[in-house]
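# next input, structure requested:
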Amino acid sequence: MRYLPFCLLALLSPLAFSQLPDNDIFLVELSWSKSEDGRSLPKLGPARNITKQPGYENQAHFLPDGQILYTASRDGKQTDIFRFDPKSGNTTQVTATPESEFSPTLMMDGRHFSVVRVEADQTQRLWQFPLDGGEPRLILPEVTSVGYHTWLSPTQLALFIVGEPHRLVWVDVAKSQPKTLLNDVGRCFTLAPDKKSLYAVHKPEGKTWQILQLGLSDQKREVLAETVEGAEDYVWTPDGALLMARESRLYLLHPKRDKQWRQIADLADQGLKGITRLALDHKGRYLTLVSATKL
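Reported below is the predicted structural model:
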């Protein structure tokens, strides 16, 4: 079963850049084997720090060729998008603008990527850049307060809209009229294999957080699982399992077979803690994690 591994991670509200956390992105190679009960379980290789810079590095996104787009602040004033090549170890700066770009996400044409851009007046809107360089273009002029996004088709998106409450909305680029799908939503949501529904984290105040399957047309809700306590970032593996992290520990759950999360790794001995922001390449071979601790 194939899941689209977008974990959409942008700015939740306009922040002073002194408030952005000091963290790094780590790359881990996974090797998979079958357990005694038939479940696929990963074995993690060493965690490799792929950023190694002071300041904010976050929001990794795998491209089909295995390269990784991510957000970073190099001057402490604003953020740009960078690209890391795991094969060569080279890092390339992709955007260099006075504005701040967050949450790089490959668009379905394969030639552009979209970002949440914090404009000069602190308006947060969705823009696109050519992957190979060029001028940006505003995608949804009338839709503001965008925090996160994922593409559902070449013209349709799911957006996290910052507000009270935070909302998950559906929007067509041609119509620019968002339709609310869920309130009190978390920052990580993914397109389901049937492309007719979304998976999203529901975070109602004072209640247990849950991963829901949410119909795009009928908004029918089905609870897949409770999240790992206090965690909201997840990725799907190619065989339909969920990965989540808390502190230094990584957990796995097959929603259709498991009732409880299973701890599969603890990266504390490698110096990682406070892990957030997971991303997995489409083959399930490489995982990125964001950690507040430097190696």
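# CA atoms for contacts and neighbours, from now on please.
Noted.
# following the helix or strand harbouring residue 114, which helix or strand comes up?
In the assignment (DSSP states H and E), residue 114 maps to strand 112-118. Next along the chain after strand 112-118, taking DSSP H and E as the criterion, comes strand 124-130.
# so what does that next one touch, helix or strand wise?
strand 112-118, strand 137-138, strand 146-151 (3 or more C-alpha pairs under 8 Å, 6 or more residues apart in numbering; DSSP states H and E).
# which one of the ones you listed lies nearest to residue 202?
Taking C-alpha to C-alpha, strand 146-151 is the member of the helices and strands packed on strand 124-130 nearest to residue 202, at 14.8 Å.
# now show me the structure for the sequence below, then we'll compare the two:
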Amino acid sequence: MFDVKKLAWCLFVMACVSLSFGSKGQVASDLILVSISDIKDHRHFSVTRITDNEEYSNQPYFTPSGEGVYFTQALGKDAAQTDIFYYNLTDKTSTNLTHSAGLSEYSATPTSKGFSSILVDEAGKQWLWSFSSEGKSLGKLHPAEPVGYHVWEKPETALAFVLGEPHTLQRLYSNGSASIIDSNIGPSLWSIPNQNAVSYTKEFGGDNNLWLMSLAEGKAKASKLTIMPNNVTYYTWLKDGAVLTAQGPQLLLNHVFTENPRWVPWLDLSAYCGSVSRIHSYQQEKALKLAVVCESPSDKLKAE
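You can find the predicted model right below:
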């Protein structure tokens, strides 16, 4: 029997990927920086812009030092070309790192050599690629293709969202081999703080409900943590093991490792954004910074 719900889920995930990888018609978005000086008093915060344009600015990732943010930037409103940019939080300037004519890069992730990203070549193939901190190409990291998203499990091992029928979670080894871990996964992969584990989302049973999953380092089977809110794909982790996500302009928090985990309202960004999608966090003691993808910026944000 034709499974309408399964088809809807596949179309949704493919839409997430196509918006990220070379699709003309990418959703215009800006990046904002939310600064909270004391996470216990998180309702007192400031907001500044990272980008201010009508193009696709997305996929933020703080550097390990917290001094800057990598992000994906489309070049020209209707262009499929994207490069990896770096935003310096101190002098508030953005620098194009990759400058790759004819190629596109997405999803920068810090490494010991600089950063890794997904490189889309002239033929439209999507590879896991290595770059220096200055943006110099260091070469292909693995023969797997097409790679959509990735997270580093160990310096020599990545977990990757690989497109296919169905989309799969694969463990990519430095010797070029790979093993399939799971299927029907979502596009948000992160390391879990203070654990040798990574997280991802997965759809079960064709009902489009996403579960947040935990996969221990080197293991082949993941465990369920909690169900995600309706129509929510992206999330980030805080240092204490809480998960932060967004539903519209409202940030929601869940202490998933407690006995009765549940999503609760945490921070309202409706004064700045009509909707929030991706989030990345950097926390140092009590202070928390959030790099937030803001869709449909409000008049207040436009005026800043």
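# next SSE downstream of the helix or strand that contains residue 15 of structure 2?
For residue 15 of structure 2, the host element (DSSP H and E) is helix 4-20. Sequence order places strand 30-36 as the next helix or strand after helix 4-20 of structure 2, per DSSP H and E.
# give me the buried positions along that following strand.
For strand 30-36 of structure 2, a neighbour-count test (16 or more other C-alpha atoms under 10 Å) marks 30-36 as buried.
# in structure 1, which residues correspond to that strand?
Counting by TM-score structural alignment, strand 30-36 of structure 2 falls onto residues 24-30 of structure 1.
# mean shift of that stretch relative to structure 2?
Once fitted to structure 2, stretch 24-30 of structure 1 is off its aligned match by 0.8 Å on average (mean C-alpha distance after the TM-score superposition for structure 1).
# pretty sure residue 208 of structure 1 sits in a helix.
No. Counting by DSSP: H, G, I helix; E, B strand; the rest coil, residue 208 of structure 1 is not part of a helix but coil.
# neighbours of it, how many?
13 (other C-alpha atoms under 10 Å).
# contact partners for it?
residue 226 (C-alpha atoms under 8 Å, 6 or more residues apart in numbering).
# which non-adjacent residue is nearest the equivalent of residue 288 of structure 2 over in structure 1?
With TM-score structural alignment as the criterion, residue 288 of structure 2 lines up with residue 285 in structure 1. Nearest non-adjacent residue to residue 285 of structure 1, counting by C-alpha to C-alpha, 6 or more residues apart in numbering: residue 30, 5.0 Å away.
# how much space between the one you found and residue 139 of structure 1?
Going from residue 30 of structure 1 to residue 139 of structure 1 by C-alpha to C-alpha, to the nearest Å gives 36 Å.
# which non-adjacent residue is nearest residue 159 of structure 2?
Distances taken as C-alpha to C-alpha, 6+ apart place residue 171 nearest to residue 159 of structure 2, at 4.6 Å, with adjacent residues excluded.
# before we move on, back to that, which other helices and strands does the strand holding residue 114 of structure 1 contact?
Identification of packing neighbours for strand 112-118 of structure 1 by 3+ C-alpha pairs under 8 Å, 6+ apart yields strand 100-106, strand 124-130, strand 146-151.
# where does it end up in structure 2?
Per TM-score structural alignment, the counterpart of strand 112-118 of structure 1 in structure 2 is residues 114-120.
# superposed on structure 1, where does that stretch end up, distance-wise?
Looks like 0.8 Å for stretch 114-120 of structure 2 (mean C-alpha distance after the TM-score superposition for structure 1).
# give me the residues contacting that stretch.
Stretch 114-120 of structure 2 is contacted by residues 21-22, 103-110, 125-135, 147-149 when judged by C-alpha under 8 Å, 6+ apart.
# restricted to buried residues, select the residues you listed in ChimeraX.
A single ChimeraX command selects the buried members of these (16+ other C-alpha under 10 Å):
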select :21,22,103,104,105,106,107,108,109,110,126,127,128,129,130,131,132,133,135,147,148,149
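# pick the most buried one from the helices and strands packed on strand 124-130 of structure 1.
Mean neighbour count (mean count of other C-alpha atoms under 10 Å) peaks for strand 146-151 among these, with a mean of 27.
# beyond that one, next helix or strand please.
Strand 146-151 of structure 1 is succeeded, C-terminally, by strand 156-161 (DSSP H and E).
# and the helix or strand following that following strand, what does it pack against?
Tracing the chain C-terminally past strand 156-161 of structure 1 and defining elements by DSSP H and E, one meets strand 167-172 next. Using 3+ C-alpha pairs under 8 Å, 6+ apart, the elements in contact with strand 167-172 of structure 1 are strand 156-161, strand 179-183.
# give me the mean deviation of strand 167-172 of structure 1 from structure 2.
Looks like 0.8 Å for strand 167-172 of structure 1 (mean C-alpha distance after the TM-score superposition for structure 1).
# report the buried residues of that strand.
Buried residues in strand 167-172 of structure 1 (16+ other C-alpha under 10 Å): 167-172.
# which one of those residues is nearest residue 266 of structure 1?
Lowest distance from residue 266 of structure 1 to the buried residues of strand 167-172 of structure 1 (C-alpha to C-alpha) belongs to residue 168, with 32.1 Å.
# tell me what angle the helix holding residue 15 of structure 2 forms with strand 104-110.
Angle of helix 4-20 of structure 2 versus strand 104-110, following axes from the mean of the first three to the mean of the last three C-alpha atoms, to 10 degrees, is 90 degrees.
# next, the angle from helix 4-20 of structure 2 to strand 147-154.
Using the same axes, to 10 degrees: helix 4-20 of structure 2 against strand 147-154 is 80 degrees.
# and the contacts of helix 4-20 of structure 2?
Helix 4-20 of structure 2 has contacts (C-alpha under 8 Å, 6+ apart) with 25-27, 106, 148, 166, 186-187, 206-208.
# let me have the helices and strands packed on strand 112-118 of structure 1 in a markdown table, extended by distance to residue 202 of structure 1.
A markdown table is the format used below for those (distance: least, C-alpha to C-alpha, whole Å):
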| stretch | distance to residue 202 of structure 1 |
| --- | --- |
| strand 100-106 | 20 |
| strand 124-130 | 23 |
| strand 146-151 | 15 |
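# nearest to residue 62 of structure 1, out of those strands?
strand 100-106 (8.4 Å).
# check the mean deviation of the closest one from structure 2.
With mean C-alpha distance after the TM-score superposition for structure 1, strand 100-106 of structure 1 averages 0.5 Å from its match.
# ok, back up a step: out of the buried residues of strand 30-36 of structure 2, which is nearest to residue 157 of structure 2?
Nearest to residue 157 of structure 2 among the buried residues of strand 30-36 of structure 2, counting by C-alpha to C-alpha, is residue 31 at 29.6 Å.
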